[in-house]
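Enquirer: predicted model follows, preceded by the sequence.
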Amino acid sequence: MTKFIPALSSIVMLSLSVLSTEAAEVPEGFKIELFAENVDGARQMALSDTGIVYTGSRKPGKVHAMIDKDNDFKVDEVVLVADGLYMPSGVAYKDGDLYVAEVDKILRFKDIDKNYNKKPEPEVVFDQLPDESHHGWKYIKFGPDGHLYIPIGVPCNICNEKDERFGTIGRLNIETKEFELIATGVRNSVGFDWHPETKELWFTDNGRDWMGDDLPPCELNRVTEKGQFFGFPYVHGNDVIDPEFGDELGEREYRKPEWEYQAHVAPLGMMFYTGDMFPSEYKNTPLVTLHGSWNRSTKVGYKVVNMPLEANRVLSEDDFVTGWLKGDEVLGRPNDIIMLTDGSILVSDDGFSKVYRVSYQKGK
């Protein structure tokens, strides 16, 4: 009987893969398919110049390369690039090199597309980040200015840390190693992107816990000038005063969010869609993954939303990929989102170690 257990396990995993793909719902004309599976804890993704998709993870401590050898948008091989890292959630690609964010440092794997399958040894680019693991995993991305942007979440649910690096988004000049803060009062941002036209930084922020099912809201924010303060820990959303720290806000001004999400949906990865495959109304609008609640009495989130804009004003929050929450049953936990060169998008799912591709065909 024992010899049949591996086969049975494989059948169960296959069934789960089919179920989570078939459960997903997308708007008319769109199609969602499985791009890769068995990508342990897949979180942030980065696309290389040769079409290799790299992804980080959190608890597994791994970085993977996903190889689509025949360009059919189905991954043929998942290669372990690195293991034993400290929550290497964030990855970014620039000039042939792969940058990986551990909790306390930034690593660089040189000439990665030629070395991903050779157990490459990274070099440390920057090691002056806090080493607290609570909200310590990073989402990183290179900005239009060529600098590497790095958020530093607070090491708590709610606190007022003396170390000014906590609760911020900073940027690193990878050549000079100069690090400066771009936004403060940010509880835990795990996704951001720049508006293709204005070049302003937009970012998601996760609201605090233990204020009930419906407070406070999670946020989508916009940075209009360097050093802006976004309210944490004194105020959340537009005007939710924190019961523990709200009295300390005083007369200090804070920038209000561009959008308030439902409490506990956990907005993570985001990107402005700039491709030509999707209908024109998607052009230059944010797509955001809602990772899903972990401590709400009734689950919310577990989907991807589209955020139409008009003159930098968010008009609505529209469902884009749904179906991963059936009652209390979770079938998908969307984490990050990137665009492929053909204009289709990839959505990572760290809860089920999968990556999905969403495409569009006119008239289909």
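Expert: Right, received. Where do you want to start? Since the model is a prediction, treat every value here as computed from it, not as a measurement. Numbers count the residues shown, from 1 in each chain.
Enquirer: okay, CA-based contacts and neighbour counts for the rest of this
Expert: OK.
Enquirer: how close does the most centrally placed residue in the chain sit to W202?
Expert: Central residue of the chain (Cα atoms, centre = their mean): G269, 2.6 Å from the mean position. To W202, G269 is 11 Å away according to Cα to Cα, to the nearest Å.
Enquirer: what does I169 give?
Expert: In terms of Cα to Cα, I169 sits 11 Å off from W202.
Enquirer: ditto for E253
Expert: Using Cα to Cα, we find E253 at a distance of 19 Å from W202.
Enquirer: ok so, going back, I'd say the residue nearest to the centre of the chain and V347 touch.
Expert: No. Distance between G269 and V347: 9.1 Å, which falls outside the contact criterion (Cα atoms under 8 Å).
Enquirer: now do the shared contacts for these two.
Expert: Shared contacts of G269 and V347 (Cα atoms under 8 Å, 6 or more residues apart in numbering): N335, D336, I337.
Enquirer: which members of these are positioned in strands?
Expert: Cross-referencing these against strands under DSSP state E gives N335, D336, I337.
Enquirer: contacting residues for the first one?
Expert: It refers to N335. Listed by Cα under 8 Å, 6+ apart, the contact partners of N335 are R43, Q44, L268, G269, T289, L290, H291, V347, S348, D349, D350.
Enquirer: residues near the third one, how many?
Expert: What that stands for is L268. For L268, the neighbour count with other Cα atoms under 10 Å is 28.
Enquirer: got it, and the fifth one?
Expert: Other residues within reach of T289 by the criterion other Cα under 10 Å amount to 30.
Enquirer: thinking it is in contact with G269, fair?
Expert: Yes. Counting by Cα under 8 Å, T289 touches G269, with 5.5 Å between them.
Enquirer: and the contacts of the one helix or strand V347 maps to?
Expert: Using DSSP states H and E, V347 sits within strand 345-349. Strand 345-349 has contacts (Cα under 8 Å, 6+ apart) with 35, 41-45, 332-340, 354-359.
Enquirer: make it 7 Å
Expert: 42-43, 332-339, 354-359 (Cα atoms under 7 Å, 6 or more residues apart in numbering).
Enquirer: shared neighbours, G269 and W202?
Expert: Contact criterion Cα under 7 Å, 6+ apart; residues shared by G269 and W202: F192.
Enquirer: any idea how far L148 is from F126?
Expert: Applying Cα to Cα, the value for F126 to L148 is 11 Å.
Enquirer: what do you get for D276?
Expert: 27 Å.
Enquirer: more neighbours, the two?
Expert: More crowded of D276 and L148, by other Cα under 10 Å: L148, with 20 against 13.
Enquirer: the more buried one contacts R171, correct?
Expert: Yes. With contacts counted by Cα atoms under 7 Å, L148 reaches R171, the gap being 5.4 Å.
Enquirer: put this beside the first:
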Amino acid sequence: MKKNILPIAVGIAALACLTSSTITQLQQQLPPAPTIKLPQGFQANIVADSLGPVRHLVVTANGNLYVKMNNVRNRKGLYYLTDNNKDGIFETKTGFGDYPGTGIKIKNGYLYSSSNSGVYRYKLNDKNEVIDTEKPELLVSGLVDKRADNAKSFVIDDSNNMYVAIGSYSDACRAPGSIVGIPGCPLRDSVGGIWKFKADKPNQTFGDGMRFATGVKNSVGIDINPVTKTVFVTQHGRSLDNKYPQYYTSQQVAQLPAEALYELKQGVDAGWPFAYYDNFQNKYVQSPEYGGDGKKSPDVKYLEPQVIIPAHFAPNDLLFYTGKMFPAKYRNGAFMAFHAQSPEMKKGYLVAFVPFKNGKPSGNWEIFADNFSGTETGSVSIQYRPTGLAQGPDGALYVADDIKGTIFKISYSAR
């Protein structure tokens, strides 16, 4: 007998009955998000609140939400949110799962969810409800988890390959008690990259995976480009600390190195920990732990970033937009959720957009949704902090905040 089926959601047919004017009226009734600044024609509304430390999220085909939680103390690891009366507010919350984590996807009739050391999946019924919440299928276990930079974000392609990010808990692969890097950095064998597993094979361990890309210090945002079908990631850069005053001023420490958006292919190397990308010199620079002086270029050629992101922005999610609600310029472009603030720009806690053409960036990143912090600079008490992105079946953009556990719905209506 099937058990623990989540509450039934309103079907797709019910959504189809809503006219565009009805949807607009419902949006106008939602609680507004007064601090959020958006381009003309866009509107942000709060559709869920006080959930706790939300990480990534996904929207089902019938408009309900699954969200992943980063802390299970007095909470569950996942929540299923439903809007049963179709007023635009997710008033029903069903929790399940006893593990924290970040990644969450729906693919091929399953809900996939990552802990900080592995990946699970739950079979869905035809209403996108988890059939058995108590018995997830364990797909991958044994991934390194030493608490620091331990999010296991992932994405699944159309060939059932699952690409899992394994961040490095070590900032620069230094020898214990030293400021010198370990020769060859053996940590790269298990962290600081993307590993490929099968999305439909249970009980895989780390050893069953294939290293797909290396030198990526910590990737929390990961998605597949809908045009090129290649894997893109956002990288959290390392910190330079204040260990090398002979090479870096305190201002440089605050503004280096760049974070980045990368396109990955089998075998690429983005440089960590041997080199980092300098967003002022616009080149890779040898890391000080490995003989660098803040100017020296490495002898090895590393993967060039597709887009340069200022230091310490903490890009925590990546989403290629394929919907039709937003204007044409957004189609197949990439949204990024910045979880922190850049000292260089004195700005942060925002959602950025990168325009794409023919599968490649056609311009630099631009601010799309700003002022989640509640201030112009984000330098005082932070109100909201973007951490997750998802696209709804109507083409709306959902943004998760991990301070209050607020979820925003950003919609567009031409005026």
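Expert: Received the coordinates, thanks. Note that the coordinates shown come from a computational prediction; the quantities given were computed from them, not determined experimentally.
Enquirer: what about E253 and W202 of the first structure, which has more around it?
Expert: Taking other Cα under 10 Å, E253 of the first structure and W202 do not tie; W202 has more neighbours (21 against 11).
Enquirer: with adjacent residues omitted, what lies nearest to the corresponding residue of the second structure for that one?
Expert: Counting by TM-score structural alignment, W202 of the first structure corresponds to F232 in the second structure. Once flanking residues are discounted, F232 of the second structure sits nearest to E263: 4.5 Å by Cα to Cα, 6 or more residues apart in numbering.
Enquirer: what about that neighbour, which SS state?
Expert: Assigned with DSSP: H, G, I helix; E, B strand; the rest coil, E263 of the second structure falls in the strand class.
Enquirer: how near is it to P310 of the second structure?
Expert: Going from E263 of the second structure to P310 of the second structure by Cα to Cα gives 18 Å.
Enquirer: G221 of the second structure now?
Expert: Applying Cα to Cα to G221 of the second structure and P310 of the second structure gives a distance of 16 Å.
Enquirer: how close does the counterpart of D111 of the first structure in the second structure get to Q306 of the second structure?
Expert: Counting by TM-score structural alignment, D111 of the first structure lines up with L124 in the second structure. Distance check for L124 of the second structure against Q306 of the second structure: by Cα to Cα, it reads 36 Å.
Enquirer: what is the burial count for I11 of the first structure?
Expert: 12.
Enquirer: so it sits in a helix?
Expert: Yes. Assigned with three-state DSSP, I11 of the first structure falls within a helix.
Enquirer: surely V300 of the first structure meets A266?
Expert: No. Counting by Cα under 7 Å, V300 of the first structure does not reach A266; the two are 9.0 Å apart.
Enquirer: shared neighbours of those two, which are they?
Expert: Contact criterion Cα under 7 Å, 6+ apart; residues shared by V300 of the first structure and A266: G292, S293.
Enquirer: the more surrounded of those two?
Expert: A266 (28 against 21).
Enquirer: can you find the partner of that one in the second structure?
Expert: Checking TM-score structural alignment: A266 of the first structure goes with A314.
Enquirer: over to N71 of the first structure?
Expert: In the second structure, N71 of the first structure lines up with K86, judged by TM-score structural alignment.
Enquirer: what about that match, neighbour count?
Expert: When neighbours are counted by other Cα under 10 Å, K86 of the second structure registers 16.
Enquirer: remind me which helix or strand it belongs to.
Expert: Under the criterion of DSSP H and E, K86 of the second structure resides outside all helices and strands.
Enquirer: ok, Q341 of the second structure next?
Expert: With DSSP H and E as the criterion, Q341 of the second structure is inside strand 334-342.
Enquirer: off-centre distance for the helix or strand following that strand?
Expert: Next in sequence after strand 334-342 of the second structure, counting helices and strands by DSSP H and E, comes strand 347-354. Its chain's C-alpha centre and that of strand 347-354 of the second structure lie 13 Å apart, by Cα atoms, centre = their mean, to the nearest Å.
Enquirer: same question for stretch 254-270 of the first structure.
Expert: 13 Å.
Enquirer: please pick the buried ones from the contacts of N335 of the first structure.
Expert: Listed as buried from those are R43, Q44, L268, G269, T289, L290, H291, V347, S348, D349, D350; burial here means 16 or more other Cα atoms under 10 Å.
Enquirer: need those in TSV (columns: distance to P27 of the first structure).
Expert: Putting those into TSV (distance: Cα to Cα, whole Å) gives the following:
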residue	distance to P27 of the first structure
R43	24
Q44	24
L268	21
G269	20
T289	16
L290	17
H291	19
V347	16
S348	19
D349	20
D350	23
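Enquirer: widest-spaced pair of those residues?
Expert: The span of those, defined through Cα to Cα, is set by Q44 and L290 at 13.8 Å.
Enquirer: first to last residue in stretch 257-270 of the first structure, what's the distance?
Expert: Stretch 257-270 of the first structure has its terminal residues 15 Å apart, counting by Cα to Cα.
Enquirer: can you give me the end-to-end span of stretch 280-288 of the first structure?
Expert: Length of stretch 280-288 of the first structure, first residue to last, Cα to Cα: 18 Å.
Enquirer: so where is that stretch in the second structure?
Expert: Under TM-score structural alignment, stretch 280-288 of the first structure corresponds to residues 328-336 of the second structure.
Enquirer: pull the contacting residues for I224 of the second structure.
Expert: Applying Cα under 7 Å, 6+ apart to I224 of the second structure gives the contacts T230, V231, F232.
Enquirer: what sits in contact with each of T289 and G269 of the first structure?
Expert: Listed as contacting both T289 of the first structure and G269 by Cα under 7 Å, 6+ apart are N335, D336.
Enquirer: on that earlier part again, please confirm that the match of W202 of the first structure is located within a strand.
Expert: Yes. Secondary structure of F232 of the second structure (three-state DSSP): part of a strand.
Enquirer: any idea how far T322 of the second structure is from it?
Expert: F232 of the second structure is 15 Å from T322 of the second structure, by Cα to Cα.
Enquirer: and the aligned residue in the first structure for F197 of the second structure, how many neighbours?
Expert: Aligned by TM-score structural alignment, F197 of the second structure pairs with L172 of the first structure. Applying other Cα under 10 Å, we find 20 residues neighbouring L172 of the first structure.
Enquirer: then M325 of the second structure?
Expert: M325 of the second structure has 18 neighbouring residues, counting by other Cα under 10 Å.
Enquirer: ok so, going back, the residue nearest to the centre of the first structure: what's it in contact with?
Expert: By Cα under 7 Å, 6+ apart, the contact set of G269 of the first structure is V190, G191, F192, V288, T289, N335, D336, I337.
Enquirer: now do 8 Å
Expert: Q44, V190, G191, F192, T204, V288, T289, N335, D336, I337.
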